[in-house]
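1. here's my sequence, what's the structure:
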Amino acid sequence: MKIVSWNINSVRFRIDIVERFLREVQPDVLCLQETKVIDADFPFETFRALGYEHILIHGQRMHHGVAIVSRVPVSEDDRFDWQANREARHIGVRLANGVRIENVYVPAGGDVPDREVNAKFGQKLDFVQRMTDWSAALDCPTILTGDFNIAPLPSDVWSHKALLKVVSHTPVEVEALDRLQASNDWIDLGRHFHPAPARLHTWWSYRSPDWTKNDRGRRLDHMWATGDVAKSATRHHVFEDCRSWIKPSDHVPIMTEFAF
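-> As a prediction, the model looks like this:
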């Protein structure tokens, strides 16, 4: 089974590259973040025409939004309000084999890494803490994936030294993500198959006119699994070439293959 996560940064605006990706890679399950569309306007027919009959969405006008589309049966399981303000940032499903897939879009956190002067940063840390509380009580086989908006390891960014005070790689964020990972002994599948310091970037800013020239990437997108599920993982891939497609997202898809 191929499970993909992709912050698409508007599913309707980028539906052409989504369709291309599905045709070329043919994943079984696609988890999308930042769909930026209300539920009624989601492009259902495009996905159904490609064989993705099972579509579960949690939309919001213009901002945020998550979705899971699948060509294998899934049932909706949960929608957690880890932001505590009803933003559409999570949707979870259960596969027929009982494995849960939790698709999450963690807040970016603004520009200043200080919760006293930047409320968005505090909201991000609180979001991750609510995830940690949920994780600590989790007792079923689970895949946790999405845009975590945190690059935890020094090799997860183009320059550890340059980004230590930049939101997404600050020590306080990394420590928060470490606590989340430790709360249920999550296996980071990206680094399981591509141990540090291997290159494994998933995001490049739109601000650069040529992202390949300065190559200032960060690994913001992750796929984790509880230990029982991680044993079934066989491969993890980052589709870096997608960053050069027409009208690309600033994120690229990541995919883990499982032997179940």
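
2. going by C-alpha atoms from here, please, whenever you check contacts or count neighbours.
-> OK.

3. ranges for the strands of the stretch 1-150 of the chain?
-> 2-7, 29-33, 54-58, 66-70, 74-78, 90-95, 100-105, 142-147 (DSSP state E, counting those that start in this stretch).

4. what packs against the longest helix seen in the chain?
-> Looking across the chain with DSSP state H, the single longest helix is helix 119-136. Under the contact criterion of 3 or more CA pairs under 8 Å, 6 or more residues apart in numbering; DSSP states H and E, helix 119-136 touches helix 171-182.

5. what's the angle between the helix it packs on and helix 119-136?
-> If you take axes from the mean of the first three to the mean of the last three CA atoms, to 10 degrees, helix 171-182 sits at 20 degrees to helix 119-136.

6. ok, now which ones touch the most centrally placed residue in the chain?
-> The centre of the chain sits closest to Gly146, judged by CA atoms, centre = their mean, with a distance of 1.5 Å. For Gly146, the contacting residues are 5-7, 31-33, 103-105, 221-223, by CA atoms under 8 Å, 6 or more residues apart in numbering.

7. to check against the first, give me the structure of this:
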Amino acid sequence: MSFTLATWNINSVRLREALVLKLLAEESPDVLCLQECKSPVDKMPLDAFAEAGYGHVVARGQKGYNGVAILSKIPMAEAGSQDFATLGHARHVAGTLENGVTVHNFYVPAGGDVADRSVNEKFGQKLDYLTDMRDWFRDSRPEKSILVGDLNIAPREDDVWDHKKLLKVVSHTPVEVEHLAETQEAGGWVDVTRRDIPEGRLYSWWSYRAKDWDGADKGRRLDHIWASADIEQAGHSSRILRDARGWEKPSDHAPVFASFDL
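-> Next comes the predicted model:
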């Protein structure tokens, strides 16, 4: 079975319902993983998504912040969720497709503005969340699995607009990059996006603060698609839909895509 998967931090699924429907209509991914839905599940516009052909859903929601959802054309069974770092946040949900592939959808904490856990509790929570992810994947090494989401870390020098200027900025600090690498290694995950696009600057997020986000192009690659080692060779055709960042009332993230032949 061949299928295309997309991941997108939507920054309020209710506010941007029309943009989700636009993406579904124009790009027609088989599976769409959303983060930062900012809504309880019963308030998400799931009926509209079902009418668009995405009737299979697993989701975790919260009022006003966090929240993750997987929308699928392909039959999908609930595969649980984890509360890493015991934050009580809706930041992870998993679903298993009818071909046996389990999709993990993550929204890793952003970490606040100061890269020092002694003065910034949110930064500590981010590191603890990644540590718990690492330990979980080490204890139950994933097979036939895909991990996607807003991981809130741009790990490579060419995943940010200026490596040296961002070394002390949350999302690109060495300690965060190290934690993410340990999580990836513990699960045997392969970064499908960078395997397909190994060279050059690549971004999936541009700040709302930039008046001309496209011209300034001060982006970061915060959104990721990983595959477990046993199926990573089945992944291909990775891309980032940069144009979506320029849609009317957009999210500050752009959707990331990959296809799999399994």
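
8. now the contacts of Gly146 of the first structure in JSON lines, with neighbour count and distance to His54 of the first structure?
-> Compiled in JSON lines, the contacts of Gly146 of the first structure are given as follows (neighbours: other CA atoms under 10 Å; distance: CA to CA, whole Å):
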{"residue": "Ser5", "neighbour count": "26", "distance to His54 of the first structure": "16"}
{"residue": "Trp6", "neighbour count": "25", "distance to His54 of the first structure": "17"}
{"residue": "Asn7", "neighbour count": "28", "distance to His54 of the first structure": "19"}
{"residue": "Cys31", "neighbour count": "28", "distance to His54 of the first structure": "12"}
{"residue": "Leu32", "neighbour count": "28", "distance to His54 of the first structure": "14"}
{"residue": "Gln33", "neighbour count": "30", "distance to His54 of the first structure": "17"}
{"residue": "Asn103", "neighbour count": "27", "distance to His54 of the first structure": "15"}
{"residue": "Val104", "neighbour count": "30", "distance to His54 of the first structure": "18"}
{"residue": "Tyr105", "neighbour count": "23", "distance to His54 of the first structure": "20"}
{"residue": "Asp221", "neighbour count": "26", "distance to His54 of the first structure": "23"}
{"residue": "His222", "neighbour count": "24", "distance to His54 of the first structure": "23"}
{"residue": "Met223", "neighbour count": "25", "distance to His54 of the first structure": "21"}
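
9. redo these as CSV? Include distance to Glu45 of the first structure.
-> Converted to CSV, these look like this (distance: CA to CA, whole Å):
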residue, distance to Glu45 of the first structure
Ser5, 20
Trp6, 19
Asn7, 20
Cys31, 17
Leu32, 16
Gln33, 19
Asn103, 22
Val104, 24
Tyr105, 24
Asp221, 27
His222, 28
Met223, 27
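
10. looking at the second structure, which of those residues hold up?
-> Of those, the ones still in contact in the second structure (both residues aligned by TM-score structural alignment, their matches' CA atoms under 8 Å) are 5-7, 31-33, 103-105, 221-223.

11. and Glu26 of the second structure, how many neighbours does it have?
-> 9 (other CA atoms under 10 Å).

12. residue in the first structure paired with it?
-> Counting by TM-score structural alignment, Glu26 of the second structure corresponds to Glu24 in the first structure.

13. what's the answer for Glu78 of the second structure, then?
-> Under the alignment defined by TM-score structural alignment, Glu78 of the second structure corresponds to Glu76 in the first structure.

14. same deal with Arg91 of the second structure?
-> Matched across to the first structure, Arg91 of the second structure falls on Arg89, judged by TM-score structural alignment.

15. wait, what's in contact with its match?
-> So Arg89 of the first structure contacts 33, 58, 64-66, 81-83, 104-106 (CA under 8 Å, 6+ apart).
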